[in-house]
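Novice: Can you look at this prediction? I've put the sequence above it.
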Amino acid sequence: MGNDYIQCKGLYTINGTVVYKMAQINQKWDKVLELFFEYPNKSFSVREISKKARIPSSSVHRYLQILKKENLITAENKAIITLYFKFKKTFYIIDKIYNIGLLDFINRELNPSLVIVFGSVRKGEYEKESDIDIFIESSIDKKLNLEDYERKIGHKIQIFVEKDIKKIQPNLFKNVINGIKIEGYLDISLK
């Protein structure tokens, strides 16, 4: 594993759910990428990134060249907000949800039939202060302690639990069904 990162390779499956896998295996690369995702309207100097990410300037410079080549950042080291950028940003955070064990925790505690990420995360528009909105369809009504996961992911996590997705308020329903299903089956047939 001498490479600093691996290009995106397509789809993989977790518990029968297909998810786009951003196969970034290097924590240094993740720290640099995360700065642009969390602060998309800010320009960064190499020195500033090096200090915030706690990695050598030479590595930062190499990572910035890759991001520029992929048209994710400008010459001034500022994010280029395109659909491609938002797409990568969305699946970066979903990948983190899997990697920190949040979905496993939700499955253990609530045994859900459906889990959907929605809101600013789904749109690729979240920033550092944004929360992560997750809808869970479950017959178990239990308050979850999410502090460890919030610390690991760097965002507050807002959970909406309902026994039947069809029983949530119409405005929330629209947001939820336009979200990204990360677990389970969505049945919205009108029987």
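Specialist: Right, received. Where do you want to start?

Novice: From now on I want contacts and neighbour counts done on CA atoms only, so please keep to that.
Specialist: Will do.

Novice: buried ones in stretch 96-109?
Specialist: Of the residues in stretch 96-109, 97, 102-103, 107 count as buried by neighbour count, 16 or more other C-alpha atoms under 10 Å.

Novice: Show me these that map onto strands.
Specialist: Using DSSP state E to define strands, no part of the buried residues of stretch 96-109 is located there.

Novice: Give me the helices and strands touching the longest helix anywhere in the chain, please.
Specialist: The longest helix of the chain (DSSP state H) is helix 83-99. Helix 83-99 sits against helix 120-123, with contacts defined as 3 or more C-alpha pairs under 8 Å, 6 or more residues apart in numbering; DSSP states H and E.

Novice: mind listing the helices for the chain?
Specialist: Ranges of helices in the chain, per DSSP H, are 27-38, 46-53, 57-69, 83-99, 102-110, 120-123, 147-153, 170-177.

Novice: T17 and L33: what is the separation?
Specialist: 25 Å (C-alpha to C-alpha, to the nearest Å).

Novice: Next: E183.
Specialist: For E183, the distance to L33 (C-alpha to C-alpha) stands at 26 Å.

Novice: try this one next to it:
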Amino acid sequence: MFEQLFGSKTRVKLLNLFFTNPNRSFYVREITRTINEQINSVRRELENLKKLNLVRNKEKAHKLYYSLNPKFKFTDEFKKIFNRIEKVDREIVEEAASATSEEKLAKEFKKIGKVSYASLGGYYVQNPHSEIDIFIVGKVDRRPLKKLITRLETEAGRELNYCLITQEEFNYRQMLYDRFLTEILNSPKIILIDELEPEVKISPKAEKQS
């Protein structure tokens, strides 16, 4: 159950919000502003916490409000934990949860084909100057890739731009000091997979989609 509780950064923030405000109710958009997370992610995690009977909801004035469920089995224990945790410790917990999410996403990319490199930029690192949100090097099955991208777009609540190229095309562009590739590699990013092979002789072929 503890894996379910601390499975994502958004969930940790929600737990902190509810356990440090045990007598308050919040509506969804109020929560998204308070914890600074995407609304789709917040809604998904609220449903997860409801299934654990940790939070409950009630409609007031045509708005759905969420609050801590006082009947939750470990309410007192978690109140003590979150009331004692200092800000820096909370950040460590959030970062650990975020790292766990990145590991899960890396595994998902590996399942869709032979992926030697995958990184998140643009939206994921709050860089409006980057055109590419997801960069992938390898050979993947297109249908599972599209399904994964669609799911990530649903979670983000927006369209995501991704670029898929082969290992050979990566080597070719790198050899030519290609501006597009250089900008991606030099931009802020979260690296999920980095298993690039040595350069090989290739015939260039790339795919950019958005």
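Specialist: That came in fine, so what should we check first? What you are looking at is a predicted structure, and each value in this text was computed from that prediction instead of being measured.

Novice: Tell me how they score on TM after superposing.
Specialist: For this chain pair, the superposition-based TM-score is 0.47 by TM-score structural alignment, normalised by the length of the first structure; 140 aligned residues with a C-alpha RMSD of 4.6 Å.

Novice: Now distance to E162 of the first structure too, for the buried residues of stretch 96-109 of the first structure, in CSV please.
Specialist: Formatted as CSV, the buried residues of stretch 96-109 of the first structure follow (distance: C-alpha to C-alpha, whole Å):
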residue, distance to E162 of the first structure
I97, 20
L102, 18
L103, 17
N107, 15
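
Novice: hang on, the earlier thing: how about the helices of the first structure, which one is nearest V161 of the first structure?
Specialist: Each of the helices of the first structure has some distance to V161 of the first structure by C-alpha to C-alpha; the shortest is helix 102-110, at 9.2 Å.

Novice: what angle sits between that closest one and helix 83-99?
Specialist: 50 degrees (axes from the mean of the first three to the mean of the last three C-alpha atoms, to 10 degrees).

Novice: between T17 and L33 of the first structure, who's got more neighbours?
Specialist: L33 (20 against 12; other C-alpha atoms under 10 Å).

Novice: Tell me the secondary structure at C163 of the second structure.
Specialist: Of the three states, C163 of the second structure takes strand according to DSSP: H, G, I helix; E, B strand; the rest coil.

Novice: Buried deepest among the helices of the first structure, which one?
Specialist: When the helices of the first structure are scored by mean count of other C-alpha atoms under 10 Å, the highest mean neighbour count falls to helix 120-123 (a mean of 20).

Novice: Which other helices and strands does it contact?
Specialist: Packed next to helix 120-123 of the first structure, using 3+ C-alpha pairs under 8 Å, 6+ apart, are helix 83-99, strand 132-137.

Novice: How about the shortest one, which residues are buried there?
Specialist: Right, strand 132-137 of the first structure. For strand 132-137 of the first structure, by 16+ other C-alpha under 10 Å, it's 132-137.

Novice: ok so, going back, nearest to I159 of the first structure, of the helices of the first structure?
Specialist: The nearest among those, by C-alpha to C-alpha, is helix 102-110 at 10.1 Å.

Novice: relative to strand 132-137, how tilted is the closest one?
Specialist: 40 degrees.

Novice: buried sites along the helix or strand K146 of the second structure falls within?
Specialist: When elements are assigned from DSSP states H and E, K146 of the second structure belongs to helix 142-156. For helix 142-156 of the second structure, the neighbour count (16+ other C-alpha under 10 Å) marks 145, 148-149, 155-156 as buried.

Novice: Out of those residues, the closest to K60 of the second structure would be?
Specialist: The nearest member of those to K60 of the second structure, counting by C-alpha to C-alpha, is E155 at 26.3 Å.

Novice: pretty sure the closest one is touching N40, no?
Specialist: Yes - here E155 of the second structure lies in contact with N40, judged by C-alpha atoms under 8 Å, at a distance of 5.4 Å.

Novice: what sits against V19 of the first structure?
Specialist: Contact analysis of V19 of the first structure by C-alpha atoms under 8 Å, 6 or more residues apart in numbering lists 11-13, 182.

Novice: want to throw the residues you listed into JSON lines with neighbour count and distance to V117 of the first structure?
Specialist: Shown next, in JSON lines, are the contacts of V19 of the first structure (neighbours: other C-alpha atoms under 10 Å; distance: C-alpha to C-alpha, whole Å):
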{"residue": "L11", "neighbour count": "10", "distance to V117 of the first structure": "18"}
{"residue": "Y12", "neighbour count": "11", "distance to V117 of the first structure": "18"}
{"residue": "T13", "neighbour count": "10", "distance to V117 of the first structure": "17"}
{"residue": "I182", "neighbour count": "21", "distance to V117 of the first structure": "7"}
